[in-house]
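Visitor: I need the structure of the sequence given here:
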Amino acid sequence: MHLTIDTDNNNDIFDSIAEISKKASSSLSQSDKRKFAAYFTPKQLSNHLVKVADYRGGKLGDKGAGGGILSASAAARHILSNSDKPCFISAHEIIPQIREFLKQSYRVVSNEAKSLNKAFDTEINGDFTALADEALSTKYGDYENIIINPPYFKISPKSEVNQVIKKHLGFTVPNIYSSFMLISLHLLKQEGSLTALVPRSFFNGLYHKSFRQYIRKHYSIDTITRYRSRSNAFKYENVIQENVIVKFTKRAQVPEIKIFTCLNPDSAPEYEMNLRSELLLNNDNDIFALPADMDELNAFTRMRRLPSKLESLGLTLSTGKVVEYRHKQSLNNTNSGAMYIEAKCLETNYDTYRSKYSKRSHGNALDINDNTSNVLIEAQNIILIKRISSNSDKQRMNCTVLLKSQCTSEKLAISNHIQYISGQALRDADFALKIAKHLSSYDVEMSMRVINGTTQINSADIDLIRFPKKKRNNKNKSALDQNLCGTKDFKE
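Guide: Presented below is the predicted three-dimensional model:
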């Protein structure tokens, strides 16, 4: 049975709440929206969040509440049900003018509750992170449900909220949304749930590793909703970010996680899977894997069954060392010095290296001097991988082989927007081409979408990729012992 999005088109209360939220959003300037990362939840997305949360009365939290569309809608849905369990909302909203809209939303629900003789009450507070010390000191909270669409911006390990988190939990988090999640999780009673609309970025990456380990130890991930398009969740705010809806419960991890895949927030889930939690949460790199459908899942499974890692093939992954703004004075367009490979000039539609024109290019060579000697490598056969792809790219794994014979100098300089694979085994050009071909294969491309929700390829992501084992062919050269995994090839 598929989860359907409840639009409640026949009930004025939900339309009224959504309209108040729209007015709250419109009341903020674009600069204030950026300052507070105040991007309000659209109605259809709110409907899905509320349906997943399945609030059935008791203490309900909405942290970073905005105009209150999440908590007010959840409370209204409960009040209109057959349950007589009282409803109490504890909300936090840092922007004073937005708190006035929040009060309006709650008045709409309060009026409905009075007409039905249902118990409903609220409290509205300011900065949610000010609650961190109290919340993290508590072993068990008193919330049945919390629903959040928290702000999103980077925070320093030395920030006030991170110092509190480190004092209690021994680690820090890289983004404000992660702190909202941690504090909210600590406020839950046993079997209480948090439903969060958050960036997918905490699913992988080194900076969120301790956060993931903590979640896996203390909470269950019950459901995840994934949207195929990165820009769909907040398309009206021009926010480009892959978001997910995750429901956590304060209990041991359930054996299976339900995955919903939607084209966009306005559509019902087009795909639904129940997958073993061990498959998604337990791996040697401590990431949370997230397939959108069986094609991605099967590709990921096939790839992970292969026997070899880069290191077992005698290969090493590195990131280019040239930071362009730091070496601007040493870059030139006269081929003078070390051959420079820049991401925006790297053509990856061919098996071997080709450069392409970019009017924003910083140059084709780097002067060799005392200031640049530490960023250079020897000319050799290497595999080049773009670290960042555009949102519109069909393929995330953009790679090609640079042969030593193509190098125009004895030293190479590589942009830090490029990762490269090197090693003695790549002296065999055929082997280098086969490794690059494998990285460009259908299964690896699909696996990268399971592993990583961003357009940036991290070293930890590549470390999860598996390869066929190496053998020696009849000409005493290195080779891969089987065909590329997968049934499709992205490169024409």
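
Visitor: can we go C-alpha only for contacts and neighbour counts from here?
Guide: Will do.

Visitor: what's in contact with the helix or strand where L70 lies?
Guide: With elements delineated by DSSP states H and E, L70 resides in helix 69-79, which encompasses its position. Outside of helix 69-79, the residues within contact range by C-alpha atoms under 8 Å, 6 or more residues apart in numbering are 13-14, 17-18, 21, 41, 43, 46-47, 49-50, 54-57, 60-62, 65, 87, 89, 105-106, 109, 112-113, 116, 118, 147-148.

Visitor: tell me how far that helix is from the chain's mean position?
Guide: For helix 69-79, the distance between its averaged C-alpha position and the chain's averaged C-alpha position is 28 Å (C-alpha atoms, centre = their mean, to the nearest Å).

Visitor: returning to what we had before: now the contacts of helix 69-79: which count as buried?
Guide: Those of these that meet the buried threshold are 13-14, 17-18, 21, 41, 43, 46-47, 49-50, 55-57, 60-62, 65, 87, 89, 105-106, 109, 112-113, 118, 147-148, by 16 or more other C-alpha atoms under 10 Å.

Visitor: Double-check F120 against S90; I have them as touching.
Guide: No. In this structure, F120 is not within contact of S90 by C-alpha atoms under 8 Å, at 11.4 Å.

Visitor: Mind checking which of these two has more residues around it?
Guide: Comparing F120 with S90 by other C-alpha atoms under 10 Å, the one with more neighbours is F120, at 22 against 18.

Visitor: To compare against the first, here's the next sequence to fold:
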Amino acid sequence: MDDTSGLVQFAADQQRRFDSATAPRERKKEGHFGTPAPIANYMAGMFTDIPRGKVRILDPGAGVGTLSAAVCERVLGVKSSLHLEIELWEANPGLVPFLRRTMDCCRTALTAAGHKLDYTVCLGDFILANTRKTMFEDGPGPSFHLSILNPPYYKVRKESPQAKAMAHVVHGQPNIYAFFLAVTADLLLPGGQLVAITPRSYFNGQYFRRFRKWFFDRMTARHIHVFESRTELFTDDGVLQENVILLAEKGGEPKEVTLTASRGRDVRAVNRSTVPYDRMIDDSNGDHVVRVTTSIFEHEVVAALDAFPRRFRDLGFEISTGPVVSFRSTEYLQHERSKDTAPLLWMHNVRPFVTRFPLGNGKPGHILLEAGSKRLLVPAKRYVLLKRFSAKEEKRRLVAGIMEPTDSYSEWVGLENHLNYVYRPGAELDRVEAVGLAAYFNSALVDRYFRAISGNTQVNATEVRTMPVPDERLLAWIGQEVERTEDRSPRTVERIVGRALRLPERLVEELCEGSQ
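Guide: Reported below is the predicted structural model:
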């Protein structure tokens, strides 16, 4: 399927040997997911230029050295003699013998081709070793021309030494891969380039807002590659994150970004486009949100919603996350209804436009009414309920149901933590505006928009608050039209939303086709 040759294949063999000697859960704990050979070669080919003469290259989280091997493979095709100095960081001592074997193989091949390779394997914590430890003690300064990385991926405690060292980019519960990107950016020389394969999650959302601002104030995106499937890239490791590859330059003028997309490991079959920088990285709200639209159709969808001057938060609505965290509330959860319980709604109770209760699937469907559980309950009012998560390859990211006060046999209701609920503070949603909101959220238009700005399967309340929405008049019109019809099929809803927003008929029909 690919044309990878000697050095990368040698590294791939080292990866297989390491994998066979370790348990998958052990590799997952370390955040180690080896880079597939075709992806490594593609990443090495993304650098716009390899400087002549002496080239200093950084490979943090090097693993068995697959990415450095891919760079060396590319250098073999360069006619003028190059001197590579590669610094490889790895925290797992079990990987070091495999890494050294790969780099020795690279050195032999480069020497035979008239090049020179010096490499250093650094065993230790890349973050702590390369960050400023106190205000009086500087870490290493910029010294690298290129960096190529597949950093580890796992969440770290806010109290951890790494998080404290990276306090300038931390918000919420941080992930180690963002620290790797930030430290790498610091270590690049002006004009230096990094190529990194990471989860897409840092492209948007509040957790990564501080990191995005810090990073994109220093690094200019030049090329973004997206994988349209979450399941085909790291198949052997069971990774379900949506991944991206970023080529970024330290400094440089932001003009345009090359955007490519492929289905999985076969990166030869790519869709390619060039996008204006400010349309790819939107800083209109100071968020540096990275928007990935891989077709003219998706460009039109994003443009249609961005034309709305209002955001969800501007219309007097509020959205919160269900307060019932099941594993922390086990003493209150019940399988049987009684005079001392209220309904407990889960994601499986929420369907487009409606709430189905009871709907047994083995989970407790009731919650005790006690003094200790009062903080977990909300008044039984009309809400628009949004599922917070979608299944791995589910057709829709957004599913919105409506809960009516009569759906609850109590004055109270419990909402499980995997639900978001929309309400009017101090008032109750009108039926028509609730239906209008649900129709808007259930539309393929909003679903495609959400996919373009978010690589997550999770629907965060913060993202909904900043989502563009029609004004109250249009939402009410949508709600009235949906209420008038008994046909609430996706196609019908799409056409109602399209008429309200005056979308081109061609775009509406394309959305209808995708909504079936």
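
Visitor: Okay, now stretch 385-400 of the second structure: how far is its last residue from its first?
Guide: Its start and end residues considered, stretch 385-400 of the second structure measures 5 Å (C-alpha to C-alpha, to the nearest Å).

Visitor: buried ones in it?
Guide: Counting neighbours by 16+ other C-alpha under 10 Å, one finds that the buried residues in stretch 385-400 of the second structure are L385, L386, K387, R388, F389, S390, R396, R397, L398, V399, A400.

Visitor: Nearest to T231 of the second structure among those?
Guide: Distances from T231 of the second structure to those, taken as C-alpha to C-alpha, are shortest for S390 (14.6 Å).

Visitor: Now do A500 of the second structure: how many residues are near it, please.
Guide: As a burial measure, the neighbour count of A500 of the second structure was computed by other C-alpha under 10 Å and equals 17.

Visitor: My reading is that L95 of the second structure lies in a helix. Confirm?
Guide: Yes. Assignment of L95 of the second structure by DSSP: H, G, I helix; E, B strand; the rest coil places it within a helix.

Visitor: thought it was touching V64?
Guide: Yes. Here L95 of the second structure reaches V64: they are 6.2 Å apart, a contact under C-alpha under 8 Å.

Visitor: Those two: which is more packed in?
Guide: Neighbour totals were compared for L95 of the second structure and V64, and V64 leads with 31 against 18 (other C-alpha under 10 Å).

Visitor: Map the more buried one across to the first structure for me.
Guide: In the first structure, V64 of the second structure lines up with G67, judged by TM-score structural alignment.

Visitor: Quick check: that match is in a strand.
Guide: No. With three-state DSSP as the criterion, G67 of the first structure is located in coil rather than a strand.

Visitor: What distance do you get for it to S46 of the first structure?
Guide: From G67 of the first structure over to S46 of the first structure (counting by C-alpha to C-alpha), the distance is 12 Å.

Visitor: for N264 of the first structure, what are its contacts?
Guide: Contacts here follow C-alpha under 8 Å, 6+ apart; on that basis N264 of the first structure touches Y227, R228, S229, N232, A233.

Visitor: wait, is T225 of the first structure part of a helix?
Guide: No. Secondary structure of T225 of the first structure (three-state DSSP): strand, not part of a helix.

Visitor: what does stretch 83-90 of the second structure rub up against?
Guide: 53-63, 65, 68, 96, 115-126.
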